[in-house]
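Asker: 3D, please:
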Amino acid sequence: MKIIIAPDSYKGTASAAKASEAIAAGWASIRPHDDVVLLPMADGGEGTLEAFARAHPEAHQHDVTVEGPNDVPTQARWLMLPDGTAVVEVASTSGITLLDRLRPLTAHTYGLGQAIAHALDNGARRILVALGGSSSTDGGAGALTALGARFGTDTGEELSRGGGALADLAALDLAGLRPPPPGGVLVLTDVTNPLLGLAGAAHVFGPQKGANAADIQRLEDGLNKLASLLPAHTSAPGSGAAGGTAFGLAAWGATITAGAPAVGHEIGLPGQVTDADIVITGEGRYDGQSPAGKVPSYVQDVARSAGARCFLIAGAIEEPLTTFAAYASLSAIAGSSQAAMREPLKFLTFAGAQLALNAEPSVLEESLQPQA
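Answerer: Take a look at the predicted model:
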């Protein structure tokens, strides 16, 4: 049989690439003669660059030094695909993991703009921007500044960087803003939140970035000022992604799109699944948000359209499963979430082997627990 293995990353424990390799090893231990294809997935968050690199081994990685979200120079990377498409990640340029401590008001996306500018300088004809893992709530103002926009105060001074400074925004000059590449800019996000309001960037994601109640109000006020000056729709689904960076890039001309389908299309998942018998997907936690556009739900839809069965391996399962043909919980296999997180690849391998026992349609096993 042809088996496609297309998980997301198991955040904080195993990358999508390592996870797919471990699952494949477990599968091969039971069914060594199956045709197994590894297509590690992402949704615009952690592992997006790695997913593209694996799907396009001929792609070229570019290293660039950018100004990190805490004003410290950091080494970032972006990928040039063979067709001239550049893939840039917020995580590696302006990501939250680059901070020594959370900076809810002063973290910024200037480094992201520098990486985009570097891609343009190197001839990128199209740009994909993965927005997961951001550190700031600056509405993309930092990135636009690096691309030539000028933000000012009512006294004519240059606006400081960071979402907290947006409350003092009074003037905007886009005359020097670099044009997008001829093939356009696609923003990949795994959320549908708007820019403003209780469901927006500051209220929903600000606390994750260290914002208290007063910070959230200041960030919201700043985003409102930014929205009054930038030509983009604040209510567009996903405009609040990455602290409103999606909104800022949309004002530059970018298109906001759901990350998982876009990544799947770019790495050729639908074409590979056409003649597949089984598709295995997964993520760290399968919960109430998973069916709403996360990697497993997208992969399952692709598998269903092709008539393939879809199996799930999740670190923890917190949502009833009725549509997957078989599934495995790493926490259940390991005995606890802590044990699963200590040795994720070991238990991913075990889960792959257990699922292989369900490969034949006639095998109906509800329990995937290891035998004593």
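
Asker: Please count neighbours and contacts with C-alpha atoms only from this point.
Answerer: Fine.

Asker: Okay, and residue 314 sits in which element?
Answerer: Residue 314 is part of strand 309-317 when elements are defined by DSSP states H and E.

Asker: mind listing what residue 176 touches?
Answerer: Remark: with contacts taken as C-alpha atoms under 8 Å, 6 or more residues apart in numbering, residue 176 is in contact with 148, 149, 150.

Asker: Which secondary structure state is assigned to residue 187?
Answerer: At residue 187 the chain is in strand, as set by DSSP: H, G, I helix; E, B strand; the rest coil.

Asker: tally of neighbours for it?
Answerer: Here the count is done by other C-alpha atoms under 10 Å, and residue 187 has 26 residues near it.

Asker: again with residue 28
Answerer: A count of nearby residues for residue 28, using other C-alpha under 10 Å, gives 18.

Asker: wait, isn't it in contact with residue 353?
Answerer: Yes - between residue 28 and residue 353 there is a contact at 7.4 Å, judged by C-alpha atoms under 8 Å.

Asker: Please compute how far stretch 88-96 lies from its chain's middle.
Answerer: Computed by C-alpha atoms, centre = their mean, to the nearest Å, the chain-centroid distance of stretch 88-96 equals 10 Å.

Asker: Another sequence for comparison is provided below:
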Amino acid sequence: MLVVCAPDSFKGSLSAVEAARAMADGVRDADPQAACREVPMADGGEGFVDVIDAALDARRLTVAVHDHSGSPASADLALAGDTAYLDIASAAGLTLVAPEDRDIMTATSRGVGELVLAALDAGARRLVVGLGGSGTNDAGAGMLDALGVHFLDEGGALVSPSPAALASIVAVDASRIDPRLSDVEVVLASDVTNPLVGPDGASHVFGPQKGASSEQVRTLDRALAHLARCCERAMGADHAAEPGAGAAGGLGYAFLQFLTARMRPGVEVVADALRLREQIRGADLVLTGEGSVDAQTLGGKTPIGVARIAHDEGVPVVIIAGNVGDDADVLLDHGVTAIVPTPRGAAPLEELIARSGRDLRSATASVIRIFESRRRGAAS
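Answerer: Model prediction:
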């Protein structure tokens, strides 16, 4: 039997690489003769570069950047040929700064710009950017500042573009943006389709997750709308309403507006890079999953992306998750054969996290035993 293990990370407990290994161990516990293909997955969020690095013959680079609080930090990128894979969470991720030190009004995406420059310095001609897990809400102004875009106030002085300062910008000068970017293809990997501003925009939907109060959400939304008007005057076009412009606190907008990027579902980008369809073709079973699944998984999360490919190839797919929402059964109408939770018995959260790898391995072994029993029954 050939089983493909293609999970995303179980956030807070297992990386995608660790989850795929735990699944493969569970398969072999149930059937020592089974063959396993471990294909750790991601949908553009945290762990994007780790997944690419694990699957491709990539060169890993660690570069010095500033996190979204302005403190020195390091971030990774993966180089495969002339393509650089970037994970914005490694340079401006919410988890990089302790909760008590976070300030959404001063947090900037400058570190993402520094990561882009490092990719250019390494010879990249194509950037594949995982948009997810950001701690910023500055419409990518910090990134653009690092790339050479100038933001000017009424007196013509340069503005350091933190969210709190965006309202003071009256002009945008993109003439000094790094010229190498004109010859670079940029692909954005994200499952977010929100516009930049408005009730469905970056500030209203994602700002509270980053610590923004109700008043700050309104202030941020006005500031981002003001910045977009200034950028439209400078560039002669406006991408603020495009699906995905609100991704990563508006970093999607900056890439679309200034770097002529194109947006693709993150799981599709990763699946293409890892040649997932070829890995699944001819398999007997596909296992996928992540920390939690529910009806929102249909919005482009890894498990449904894997399930759609497996369904196209006529291979049954089982989702194994740490938490299964009450509405998760809707996934069964979209190519998923079964959904299995991992926890065994009630326990405090800390204990569940600590034993998550063991529970995933055990749940996988149970799935394989049931699957093989049904196959034997069908054969007889």
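
Asker: wait, which of the contacts of residue 176 of structure 1 is closest to residue 116 of structure 1?
Answerer: Closest to residue 116 of structure 1 out of the contacts of residue 176 of structure 1 is residue 148 (11.6 Å), distances taken as C-alpha to C-alpha.

Asker: I'd like to know how far the closest one sits from residue 110 of structure 1.
Answerer: Counting by C-alpha to C-alpha, to the nearest Å, the gap between residue 148 of structure 1 and residue 110 of structure 1 amounts to 11 Å.

Asker: Same question for residue 233 of structure 1.
Answerer: Distance, residue 233 of structure 1 to residue 110 of structure 1, using C-alpha to C-alpha: 22 Å.

Asker: of the two, who's got more company?
Answerer: For residue 233 of structure 1 against residue 110, the residue with the higher neighbour count under other C-alpha under 10 Å is residue 110, and the figures read 27 against 15.

Asker: Contact partners for the more buried one?
Answerer: By C-alpha under 8 Å, 6+ apart, residue 110 of structure 1 lies in contact with 67, 68, 69, 94, 141, 142, 143, 144, 145, 146.

Asker: The counterpart of residue 271 of structure 2 in structure 1: neighbouring residues, count only.
Answerer: Alignment note (TM-score structural alignment): residue 271 of structure 2 maps to residue 264 of structure 1. Burial of residue 264 of structure 1, expressed as a neighbour count using other C-alpha under 10 Å, amounts to 24.

Asker: Equivalent analysis for residue 74 of structure 1, please.
Answerer: As a burial measure, the neighbour count of residue 74 of structure 1 was computed by other C-alpha under 10 Å and equals 18.

Asker: cool, the one 10 residues further on as well?
Answerer: By the criterion of other C-alpha under 10 Å, residue 84 of structure 1 has 17 neighbours.

Asker: Over to residue 234 of structure 1?
Answerer: Applying other C-alpha under 10 Å, I find that residue 234 of structure 1 has 25 neighbouring residues.

Asker: Strands along the stretch 201-350 of structure 2, start to end?
Answerer: For the stretch 201-350 of structure 2, the strands defined by DSSP state E, counting those that start in this stretch cover 262-264, 285-288, 292-293, 317-321, 323-324, 338-341.

Asker: Put together CSV for the ones you listed, with distance to residue 164 of structure 2 on each row.
Answerer: Conversion of those to CSV gives the following (distance: least, C-alpha to C-alpha, whole Å):
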stretch, distance to residue 164 of structure 2
strand 262-264, 28
strand 285-288, 42
strand 292-293, 35
strand 317-321, 40
strand 323-324, 38
strand 338-341, 43
